[in-house]
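Q: Below are the sequence and a predicted model; questions follow.
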Amino acid sequence: MATVHVKRVYEDASDEDGYRVLVDRVWPRGLSKEAAHVDEWVKEAGPSTELRTWFGHRPERFAEFARRYRDELDGSMPLSHLRDLVADHDVVTLVYSARDEEHNQAVVLADVLRGS
């Protein structure tokens, strides 16, 4: 099983990132596809528009957001695909555009992929 990392897409890519997967539904603002250095964009892995809007990146809502997001992911094709990527690569880095590095969907998704 791969090591799963989480990183802001605006940070410089590095060799340690391994296979980089963007897990946002919307492409990051002001970033070209070349500058993002993503190997794959799995936009369906991002939270639904309704959940994202409700959460609004408010840390006090993160625990409930994580619970609802896990429910959305449960049995989904994007999650199955990401699990396949983790099985096929030594290192997978989930990249996201949110400013908050602790309270975002990539953190939750990484926990799911790690089996937490």
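A: Received the coordinates, thanks.

Q: When you work out contacts or count neighbours from here on, use the C-alpha atoms and nothing else.
A: Noted.

Q: Show the residue spans covered by the strands in the protein.
A: 3-8, 19-22, 40-41, 91-96 (DSSP state E).

Q: Contacts made by the second one with the rest, please.
A: Going back to what we said before, that points to strand 19-22. Residues from elsewhere that reach strand 19-22, judged by CA atoms under 8 Å, 6 or more residues apart in numbering: 9, 37-43, 89, 91-96.

Q: Next: the first one.
A: The contact list for strand 3-8, computed with CA under 8 Å, 6+ apart, reads 17, 86, 90-99, 101, 106-107, 110, 113-114.

Q: take a look at this one as well, against the first:
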Amino acid sequence: MIQCKRVYEAQSTSDGQRVLVDRLWPRGCNKATLDLHAWLKDLAPSSELRKQFDHTPALFEEFREHYRRELAAHPEYWQGLLDIAEQGTLTLLYAARDTQRNNAQVLAEFLEEELDRRAESSSPVCYTNRQE
């Protein structure tokens, strides 16, 4: 199971493995006290894409499309998360204020689709020259 949660929300026993998926460390969060399984900076949208989007709701669909292409180009960044999600709960942590239009939501959707693909066949998926 994959879920998304703002990093500022209280930790819960239902969180399972908690992974921060932002490129920048969240403001006001102490690295020593934030309970994380991992901080996957490379999994976050590129700095260029993040700055282009700038959390502007009107640009979200374009951001979503570009971020999905970035994800497809680098399966090495996210494939390990599929194993975590198959074994239990994976909580993707993010700092954005918008709980519906953010990189963690796009990533969760992408990972869910990959889990579905994994279940459909036993052969690995090739991401070379893949267009979304």
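A: Arrived safely, thanks for sending. Values in this document were obtained by computation on a predicted structure and should not be read as measured data.

Q: Now the buried members of the contacts of strand 3-8 of structure 1.
A: Buried members of those, scored by 16 or more other CA atoms under 10 Å, are 17, 86, 91-98, 106-107, 110, 113.

Q: nearest to Thr53 of structure 1, of those residues?
A: Using CA to CA, Ala98 comes nearest to Thr53 of structure 1 of these, at 13.1 Å.

Q: Show me what the closest one aligns to in structure 2.
A: By TM-score structural alignment, Ala98 of structure 1 lines up with Ala96 in structure 2.

Q: Tell me who's in contact with that match.
A: Ala96 of structure 2 touches Arg6, His55, Asn102, counting by CA under 8 Å, 6+ apart.

Q: The second one -> structure 1?
A: Using TM-score structural alignment as the criterion, His55 of structure 2 maps onto His57 of structure 1.

Q: now Tyr69 of structure 1, nearest residue through space, not along the chain?
A: Once flanking residues are discounted, Tyr69 of structure 1 sits nearest to Pro47: 6.1 Å by CA to CA, 6 or more residues apart in numbering.

Q: count of residues packed around the aligned residue in structure 2 for the one you found?
A: Under the alignment (TM-score structural alignment), Pro47 of structure 1 pairs with Pro45 in structure 2. By the measure other CA atoms under 10 Å, the count of residues near Pro45 of structure 2 is 24.

Q: Which residue ranges of structure 1 form helices?
A: 33-36, 49-55, 62-73, 77-88, 105-114 (DSSP state H).

Q: so what does the third one touch, helix or strand wise?
A: Put plainly, it is helix 62-73 of structure 1. Helix 62-73 of structure 1 sits against helix 49-55, helix 105-114, with contacts defined as 3 or more CA pairs under 8 Å, 6 or more residues apart in numbering; DSSP states H and E.
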